[in-house]
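Trainee: next input, structure requested:
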Amino acid sequence: MRTTNRLRLGLLAGILLLASTTPASACPNCSRALADQQRGRAGDVASGFSRSILLMIAVPFTLFGIGTFAVVRAARRGGIPQL
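Mentor: This next block holds a predicted model:
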């Protein structure tokens, strides 16, 4: 009974979260912002774009590494049963 209640609550929370989202626009505005910058400041905006791209690439690898570390650590401590 508890598992079905948790599943229902999770499903309801997911539906409410998806129903409350709005579309976001980014890329067309970014290129216009770069074109509108003064000559000396355009490098700062380009540097910001580069850093944000590196961050977006690094986050999935970091999360995968943390998950792998947690599983290996649990296996070494005997927390995961042998198959």
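Trainee: please make it C-alpha for all contacts and neighbour counts, starting now.
Mentor: OK.
Trainee: the chain: helices as residue ranges?
Mentor: For the chain, applying DSSP state H gives helices covering 2-19, 27-36, 42-77.
Trainee: please give the structure of this sequence too, so both can be compared:
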Amino acid sequence: MTLNKRLLVCAAIAGPIYIIVGLAQILTREGFDMTRHPLSLMSTGDLGWIQITKFILTGFLVVIGAIGLRRTVKGDKR
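Mentor: Just a heads-up that it's a prediction; the model follows:
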């Protein structure tokens, strides 16, 4: 697999990671109602580090994917 494809895969997996971790938190956090509370509210409390880590990780993956997209559009074949 080329470097560009690996970088693009990073962007492709960012969304599913965001959704899966968010759903896991919704299902396990007592008192959280997804119809009334924003998902970012999960960054508070004892387990808030999970949500913050998810934000950082998925943001990093999207940036890496954007680099791959730019390289692909420019024609870099590495």
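Trainee: TM-score of the superposition?
Mentor: Overlay of the two chains. TM-score (TM-score structural alignment, normalised by the length of the second structure): 0.37; 40 aligned residues with a Cα RMSD of 3.2 Å.
Trainee: Throw the helices of the first structure into a markdown table and include mean neighbour count, thanks.
Mentor: As requested, the helices of the first structure are arranged in a markdown table below (neighbours: other Cα atoms under 10 Å):
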| stretch | mean neighbour count |
| --- | --- |
| helix 2-19 | 11 |
| helix 27-36 | 11 |
| helix 42-77 | 12 |
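Trainee: how much space separates Ala46 of the first structure from Ala35 of the first structure?
Mentor: Distance of Ala46 of the first structure to Ala35 of the first structure, given as Cα to Cα, to the nearest Å: 11 Å.
Trainee: again, but for Val59 of the first structure
Mentor: Taken as Cα to Cα, the span from Val59 of the first structure to Ala35 of the first structure is 29 Å.
Trainee: likewise Arg51 of the first structure?
Mentor: To Ala35 of the first structure, Arg51 of the first structure is 18 Å away according to Cα to Cα.
Trainee: and what of Asn29 of the first structure?
Mentor: From Asn29 of the first structure across to Ala35 of the first structure, the span is 10 Å (Cα to Cα).
Trainee: just Phe64 of the first structure next, same as before
Mentor: For Phe64 of the first structure, the distance to Ala35 of the first structure - Cα to Cα - is 36 Å.
Trainee: just Gly14 of the first structure next, same as before
Mentor: Distance of Gly14 of the first structure to Ala35 of the first structure, given as Cα to Cα: 39 Å.
Trainee: now Met56 of the first structure
Mentor: 23 Å.
Trainee: try Val45 of the first structure
Mentor: 10 Å.
Trainee: repeat for Arg2 of the first structure
Mentor: To Ala35 of the first structure, Arg2 of the first structure is 56 Å away according to Cα to Cα.
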